[in-house]
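**Q** coords below, sequence missing:
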């Protein structure tokens, strides 16, 4: 953490101590996961579209500038929910037909399972995308109730295709389910409905907040899988402006997600549970940058959502608020990633002891850092794997070694003869290869090799789960 960040943390800790959660009560947790927004899309990160509610959430808590996800939806979501690299859980990409089942195996111990075992009421509304077969539905993975879509929201456009209709394929649906019973489709998922999808997701979510606050017998975990902005083809009519001084429908989607976040925050405040409720906001992937324009901003970072392992393919916005407990107004460049949420939220809930010990957990518990009790997150390195499950890059502190890279979803993977090394603190665009300009930097291979060696040693006892496998545990 820089001196600026450390000073901000100390000052904000004093402010945070003026209020706090009810004594002896575990915090509620609301996790809002947007879909494919860039690091530079929101006002707090320098975005050009007004996002007062998201900016306010950042100001009232901690905002992270060095937070990374995966470059596809399913890998990111599996990482958040399991605390494990997607390559370990068989979720480095979505399987093609005939390659097995998509999503997390029933054996995985997920964040909602952990919190449910700790006495939480749990609910998911919105996008799931980590399993669409029995045993892998949200209600099989720790959620008491759920409503939403099993896969990606681009399925809403399927029924628009005359060929799709002529072949008699079943239309994509919205589903719902409850723990202990089979999930079921409840209505077709169309482009017309997609324009109202996030309104309905938040409607379900705020109803859940009010119900749980009125009941008061349990803390709750609410996971909102928003569909905005993937893909940016529809938006609620109330936000469809399209004036030349805006950035088209993408900017309208930004305006809507900001409004939806505000609705959730208002529901928490009106229920009188602000000090008892942790709110996390982030995105599952970074922004696309289509050739015709109209896409999002990944800030100064090179690439877009499918140019691994460049930062623009992984680094996105993230923030957390817990009034009276997490210092407010902190902007941190400490390294964090999606696998860190499960152990960190377990730590904030006082349930670290429930983290599984029979498998590798790649996430680190950053709860003490977020509470202002230590100056660093505890994460010093991060590995990036490709959709093929092979290592692409290792980030160690501000340095990043690239072993393979791709310039786009339809472009080939390039394996340079010698790794490329970038200093992200001075070269966010990843343009200057330090191994070409300063061979005195070759010593960096040693700590990076240490990170890779530790991972490889873990595979001897815990081999990675194959893509699509119906895994039942290690022997």
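**A** Okay, I see it. Model, not experiment: these values are computed from the prediction.
**Q** can we go C-alpha only for contacts and neighbour counts from here?
**A** OK.
**Q** all strands of the stretch 151-300 of the chain, in order?
**A** Shown for the stretch 151-300 of the chain, the strands assigned by DSSP state E, counting those that start in this stretch span residues 173-178, 184-188, 220-225, 277-283.
**Q** hey, which of those is tucked in deepest?
**A** strand 220-225 (a mean of 25; mean count of other CA atoms under 10 Å).
**Q** quick revisit: tabulate the strands of the stretch 151-300 of the chain (TSV), appending distance to residue 421.
**A** TSV is the format used below for the strands of the stretch 151-300 of the chain (distance: least, CA to CA, whole Å):
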stretch	distance to residue 421
strand 173-178	45
strand 184-188	49
strand 220-225	35
strand 277-283	27
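**Q** how far away is residue 50 from residue 64?
**A** For residue 50, the distance to residue 64 equals 19 Å [CA to CA, to the nearest Å].
**Q** and here is the other one:
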């Protein structure tokens, strides 16, 4: 190659690198406005720092400090006729991952609650996270919300529609204080989307999903489907970042235990402190406890995974340990309620957002399929209800969907829903407490790109309502903040 050609070749390579670099920066700038985190983005030869400590317009009330999270709830013994309500939502938990379906799982606290209450053996959800959570929040099918297809991603300019009445709004109108400890994942595009503006007095946890359990970081690729990734810190006390919650995932187990243990137990500690610090209050509380467990990344302290020495699959072993850690967290909350004399007046509802992901350790036996599919393994999940008025050691076999949860628990506390929009959910409270048969209800199923075979209902192309009517719906609503 001649000298002239070598010079031209070098210039072309330099130009291509420059264009590639500019494209990456452009992509970062596009996502950074919505991601609202502090990034440290490293390239092979350069480091770029984007100091984005949330969009300033997203900090509604900086005075909502860490301590304000502990500002509102406990019904002590005999102080209120209305029961407290704790709604626990696991994440990516398979049908075969609870002890009443699989004795190999160690979860004594959840098992005890289930045995002392009613197991919902025919409970259905949507195949992925956001659709299920939106149905739970509104008691309306995700197709009505434009959220039926997939999850809301970190840079996505959308959220649960602002004109929807949430379960938090309903409990507030019923005279409850309302709280979230855990995973939101219903959009955080603007201040109106955040939990504190959606019917919840306090919030502590994640805004998105799939965070590192110790570092509280969530990562997305700089270029779609490629590495390296941009990672943002995602753990909040109301609308304020909590960098002190950042821990270290390492082999120094003692340090992990002393500082953070696991984020699972961190959620439990937050709930326990709130309960303990407000003993004696006459106001009932609603606590929504959406664990990230057992969603990937699969990680848990070794002492939990060591409880399963006979499990040879490493991922499955870690996953089972995560289930046990989550169960321990629930046990801490139950202990605090008992110590405060509030346990007997607390209603528990437990479910998960979708079936287990087999590649991440989940098991959905005896059903085929997994998370993100329309087979039973993606839609049918373990669930129970326990507490005052609920029959013990009972099995409720009627079909129930996550869209029914709100109406059921509101019926349990004697509250008539105030929202004006049509709701798709129905209350199962009278049927559960009296052992009656419930009329066959609607079940939402949607064809997803990752489902290539026929589903049991033989409906494949669009969203469908199955039983008692079959109605084809195809409606997508895109929401943008004002």
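**A** It's in. Small disclaimer: the values here were computed from a predicted structure and weren't measured.
**Q** between residue 50 and residue 64 of the first structure, who's got more neighbours?
**A** Neighbour count, other CA atoms under 10 Å: between residue 50 of the first structure and residue 64, residue 64 has more, with 21 against 17.
**Q** so that one, which of the three states?
**A** Following DSSP: H, G, I helix; E, B strand; the rest coil, the label given to residue 64 of the first structure is strand.
**Q** once you drop chain neighbours, what's closest to residue 387 of the second structure?
**A** Leaving aside its sequence neighbours, residue 387 of the second structure sits nearest to residue 347 (CA to CA, 6 or more residues apart in numbering; 4.3 Å).
**Q** the first structure: which residue goes with residue 367 of the second structure?
**A** Using TM-score structural alignment, the equivalent of residue 367 of the second structure in the first structure is residue 301.
**Q** my bad, should have said residue 300 of the second structure
**A** By TM-score structural alignment, residue 300 of the second structure lines up with residue 235.
**Q** and that match, how far is that from residue 229 of the first structure?
**A** Taking CA to CA as the measure, residue 235 of the first structure and residue 229 of the first structure are separated by 9 Å.
**Q** anything in contact with each of those two?
**A** Taking CA atoms under 8 Å, 6 or more residues apart in numbering as the criterion, residue 235 of the first structure and residue 229 both touch residue 253.
**Q** hang on, the earlier thing: with adjacent residues omitted, what lies nearest to the match of residue 300 of the second structure?
**A** Distances taken as CA to CA, 6+ apart place residue 195 nearest to residue 235 of the first structure, at 4.7 Å, with adjacent residues excluded.
**Q** pull up the gap between residue 306 of the second structure and residue 106 of the second structure, please.
**A** Counting by CA to CA, the separation of residue 306 of the second structure from residue 106 of the second structure is 12 Å.
**Q** let me fix that: residue 478 of the second structure
**A** With distances taken as CA to CA, residue 478 of the second structure is found 42 Å from residue 106 of the second structure.
**Q** same question for residue 358 of the second structure.
**A** 19 Å.
**Q** residue 140 of the first structure -> the second structure?
**A** Checking TM-score structural alignment: residue 140 of the first structure goes with residue 197.
**Q** list the contacts of its match.
**A** Neighbour list for residue 197 of the second structure: residue 191 [criterion: CA under 8 Å, 6+ apart].
**Q** any idea how far it lies from residue 176 of the second structure?
**A** For residue 197 of the second structure, the distance to residue 176 of the second structure equals 16 Å [CA to CA].
**Q** mind jotting down where the helices sit in the stretch 51-200 of the second structure?
**A** Counting by DSSP state H, counting those that start in this stretch, the stretch 51-200 of the second structure has helices at residues 108-115, 129-138, 167-173.
**Q** with the first structure superposed, average distance for the longest one?
**A** When the first structure is overlaid, helix 129-138 of the second structure sits 0.9 Å from its aligned residues on average, using mean CA distance after the TM-score superposition for the first structure.
**Q** quick one: that helix to strand 346-352, angle?
**A** 150 degrees (axes from the mean of the first three to the mean of the last three CA atoms, to 10 degrees).
**Q** which strands and helices sit next to helix 129-138 of the second structure?
**A** helix 167-173, helix 405-412 (3 or more CA pairs under 8 Å, 6 or more residues apart in numbering; DSSP states H and E).
**Q** could I get the buried residue list for stretch 199-215 of the first structure?
**A** The neighbour-count check on stretch 199-215 of the first structure (16 or more other CA atoms under 10 Å) flags 199, 200, 201, 202, 204, 205, 206, 208, 209, 210, 212, 213 as buried.
**Q** how near is the last one to residue 106 of the first structure?
**A** To tie it back to what came earlier, the one meant is residue 213 of the first structure. 30 Å.
**Q** next: the first one.
**A** When CA to CA is applied, the distance between residue 199 of the first structure and residue 106 of the first structure equals 30 Å.
**Q** and what of the fourth one?
**A** In this view, residue 202 of the first structure and residue 106 of the first structure are 28 Å apart by CA to CA.
**Q** find the nearest non-adjacent residue to the aligned partner of residue 468 of the first structure in the second structure, please.
**A** Using TM-score structural alignment, the partner of residue 468 of the first structure in the second structure is residue 479. Counting by CA to CA, 6+ apart, residue 158 is the residue found nearest to residue 479 of the second structure once chain neighbours are left out, at 5.2 Å.
**Q** distance of residue 227 of the first structure from residue 151 of the first structure?
**A** Counting by CA to CA, the gap from residue 227 of the first structure to residue 151 of the first structure is 11 Å.
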